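quick one: sequence and predicted model below, then my questions.
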Amino acid sequence: MKIKVCLIQDSPVFFDKEKTIYQVENLTKQYAKKGCELIVFPESFIPGYPRGFSFGATIGSRTTEGRNLYLEYHKNSVDVESKDLKRLEQLSKSENVYLVIGITEKENTNGSLFCSMLYISPTDGLLGVHRKIKPTGSERVIWSEADGDSLVSFQTKIGKLGGLICWENYMPLARMAMYKMGIEIYIAPTADAREEWTSTMQHIALEGRCFVLGCNQFFTKSMYPKKYQSLVQNEPENMCRGGSVIVSPSGKILTGPLFDKSGVLIAELDLDEINLNKLDFDVIGHYSRNDIFQFNVVNQPEIKKEQNFK
């Protein structure tokens, strides 16, 4: 089976949920018309990854200004029980395309935020949500962490989908939790724009014998609205270079990495390449050595099948 995938390397309308969702709608419609069956957006694309912000937090103290900024971020985050999700589900359905979108997510029941990615099917709507299980560094000021029930995967008409966000991909056991589900298209939205990230994506493709879709934003300091400019005055102009990339199960780069500009990456994936490459190495098959190693993930759900999957 061959499928056409698209990675969006662009910038959001920062801290403006409504305008960013409108941007997602326009970009999705544009690339669905080109025959793309799966479209991926970067980490926290809605309402934006707050690179360079401190939220007024230092060890032992927080500021009123930082709390007010967090409140603004919270108001512009996505509630999956709201009309925000309905718009994205309708978009997926009307354009007949699968969407994987990085968001900052809020819940009605508490004030915490999560760095999440939504999996949306054109037939089933929201398949599920992966929440980052360990925010990195200062991200822990603004994002809570999830547990094993967030390590989701999905059997769909275009293959088995799953993945991790940004530096979760450096957690070997988190990667193994994905491999155990037989992931075929491994999705890795990120905010890591280092050239070394490309090597990480190639390693995961080789280790998991899966296609890897690494998707990042391109973002410059001047893209921040004026009211935020003072918060990042000491940052370089080119704050996030991008580096989106698509890698085959043999570790070969199919397209990318794309640096220093907005754009898209489009590739056709032949899922037969997955088993073709498992002759050499199969992390959950003939290389697993279950007689030596035992692996258990607490609360990880079974792979979820689309209702119309046959």
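Everything's here; your move. Residues are numbered from 1 along each chain as shown.

when you work out contacts or count neighbours from here on, use the C-alpha atoms and nothing else.
OK.

now do the same for residue 246: helix, strand or coil?
With DSSP: H, G, I helix; E, B strand; the rest coil as the basis, residue 246 sits in strand.

okay, now it: neighbour count?
Counted by other C-alpha atoms under 10 Å, the residues lying close to residue 246 total 29.

again, but for residue 88
23.

so where do the helices sit in the stretch 1-150 of the chain?
17-32, 64-75, 83-95 (DSSP state H, counting those that start in this stretch).

and here's the other structure:
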Amino acid sequence: MSDYTTQFRAAVVQAEPAWNDVEAGVEKTIALAREAAEGGADIIAFPEVWIPGYPWFLWLDSVAWQSQFTLPYAQNSLEVGSPLWGRIEKAARELGIAISLGFSERDHGSLYIAQAFIGADGVTRTVRRKLKPTHVERTLFGEGDGSDIQVIDTEFGRFGALNCWEHLQPLAKYAMFSQGEQLHVAAWPSFSIFEGAVYALGPEVNTGAARQYAVEGQTFVLSPCAIVGEAGQALVADTEQKKQFLAVGGGHARIFGPDGRELAEPLAPTVEGLLFADIDYSAILAAKNAADPVGHYSRPDVFRLHFDNSRKAKVVDRPLSPGAEQPADDDLAQVFPG
């Protein structure tokens, strides 16, 4: 049962990652969580692949040129359950703040664009993966499955998260809305790539997508966004043309209410800091009274979504004897987690 009396304070990150330095990334995560807690926040949201930073090299040159970056990137990606992961969990517990963390997840050598929810008790409640990496991201990252389009119960009610252009996927959004989402994290990597040349990658379109998500789903949206600073630019932009392709700045963090209004004053695109907003879920009821696309504003006699949210096993063990009973997919997923 959803509770619409919940009130809390949220913080959203706009900052430059510690590029390809997982230990420094964890330390900066903890420092920002501490700053948010000192500002009265109950939850803090971090950008897409905050650790170890977004792989901008994917957008700048050939695959052969990119190869110099892929190993350091993989080495500095974060493993769930590792000692470094434990430090973030410990910080959440000691500070009493929940953390929505964007990170490059390393799992048996493969990388995934992942988001985790760590409760204020320091317990990791979920890790979800980007369902379909966007464009050149597919050369580096694997895909999630239907189980990653998820909304979970937390101390803040029904919580969900998506990365970047997942917010341009209408069916994914509808699947999220259908699960009663109240608080959503829309995580972005910064809007500095091809600045002024490719409008679809810029802040107008993408902050608009986060705002539209809030209005369509009648949810509060925390929209963290990273910055490309001089360190990030110097790491991957080795020519003047590449520096033009990847400009310094690109930070456009936002917080939106369920009616689409901005709840925090934005920072300048080159400025690091936190946005704070006080959240009151009673505003969701007011917004849903006008339009609820998965409730009274839906037409299931005309449109319905087929949504397979099961986790898919990578190995299916088939018996040698014909006609033997096949294990269910759910059972296999427990034996052969993917």
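All right, it came through fine. Keep in mind it's a predicted model, so treat the numbers as computed, not measured.

just to revisit the earlier point, out of the helices of the stretch 1-150 of the first structure, flag the one nearest residue 260 of the first structure.
Closest approach to residue 260 of the first structure among these (C-alpha to C-alpha): helix 17-32, 19.3 Å.

give me the mean distance between that closest one and the second structure.
Following the fit onto the second structure, the mean deviation recorded for helix 17-32 of the first structure is 0.8 Å by mean C-alpha distance after the TM-score superposition for the first structure.

residue range for that helix in the second structure?
Alignment of helix 17-32 of the first structure against the second structure: residues 22-37, by TM-score structural alignment.

next, the buried residues of the matching stretch.
22-23, 25-30, 32-37 (16 or more other C-alpha atoms under 10 Å).

ok, back up a step: so can I have TSV of the helices of the stretch 1-150 of the first structure showing distance to residue 162 of the first structure?
Below are those laid out as TSV (distance: least, C-alpha to C-alpha, whole Å):
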stretch	distance to residue 162 of the first structure
helix 17-32	20
helix 64-75	26
helix 83-95	18
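
residue 147 of the first structure is nearest to which of these?
helix 64-75 (21.3 Å).

now do the same contact list for the residue nearest the centre of the first structure.
Centroid check for the first structure by C-alpha atoms, centre = their mean gives residue 189 as the closest residue, at 3.1 Å. By C-alpha atoms under 8 Å, 6 or more residues apart in numbering, the residues touching residue 189 of the first structure are 40, 41, 42, 43, 102, 164, 165, 166, 213, 214, 215, 216.

number of residues surrounding the fifth one?
One way to gauge burial is a neighbour count; for residue 102 of the first structure, by other C-alpha under 10 Å, it gives 30.

any idea what it aligns with in the second structure?
In the second structure, residue 102 of the first structure lands on residue 102 (TM-score structural alignment).

hmm, its match is touching residue 53, no?
No: in this structure residue 102 of the second structure lies outside contact range of residue 53 using C-alpha atoms under 8 Å: 9.3 Å.

name the residues contacting each of these two.
Common neighbours of residue 102 of the second structure and residue 53, counting by C-alpha under 8 Å, 6+ apart, are absent.

which position in the second structure pairs with residue 284 of the first structure?
Counting by TM-score structural alignment, residue 284 of the first structure corresponds to residue 294 in the second structure.

quick one: residues contacting its match.
So residue 294 of the second structure contacts 174, 177, 178 (C-alpha under 8 Å, 6+ apart).

and in the first structure, which of the residues you listed remain?
Using both residues aligned by TM-score structural alignment, their matches' C-alpha atoms under 8 Å, the first structure keeps these contacts from the contacts of residue 294 of the second structure: 177, 178.

now list the buried members of the contacts of residue 294 of the second structure.
Applying 16+ other C-alpha under 10 Å to the contacts of residue 294 of the second structure flags 174, 177, 178 as buried.

quick one: which of these is nearest to residue 85 of the second structure?
Closest approach to residue 85 of the second structure among these (C-alpha to C-alpha): residue 177, at 29.7 Å.

give me the neighbour count for the nearest residue to the closest one once chain neighbours are set aside.
Closest residue to residue 177 of the second structure apart from its sequence neighbours, by C-alpha to C-alpha, 6 or more residues apart in numbering: residue 217 at 5.5 Å. For residue 217 of the second structure, the neighbour count with other C-alpha under 10 Å is 28.

what does residue 180 of the second structure give?
There are 21 residues near residue 180 of the second structure, going by other C-alpha under 10 Å.

just give me the match in the first structure for it.
With TM-score structural alignment as the criterion, residue 180 of the second structure matches residue 182.

and its match, how close does it get to residue 195 of the first structure?
Counting by C-alpha to C-alpha, to the nearest Å, the gap between residue 182 of the first structure and residue 195 of the first structure amounts to 28 Å.

one more: residue 12 of the first structure?
Counting by C-alpha to C-alpha, the gap from residue 12 of the first structure to residue 195 of the first structure is 22 Å.

same check, this time on residue 254 of the first structure
16 Å.

more neighbours, these two?
The neighbour count for residue 254 of the first structure versus residue 195, taken as other C-alpha under 10 Å, is higher for residue 254 (17 against 13).

ok, which stretches of the stretch 151-300 of the first structure are strands?
153-156, 159-163, 185-189, 211-215, 219-220, 238-240, 242-247, 253-259, 263-270 (DSSP state E, counting those that start in this stretch).

ignore what I typed, I meant the stretch 1-150 of the second structure.
7-15, 43-45, 98-107, 110-118, 124-129.

point out the most buried one among the ones you listed.
strand 43-45 (a mean of 29; mean count of other C-alpha atoms under 10 Å).

mean offset of it relative to the first structure (after superposition)
Counting by mean C-alpha distance after the TM-score superposition for the first structure, strand 43-45 of the second structure comes out at 0.5 Å.

and residue 147 of the second structure, what's its match in the first structure?
For residue 147 of the second structure, the aligned position in the first structure is residue 149, judged by TM-score structural alignment.
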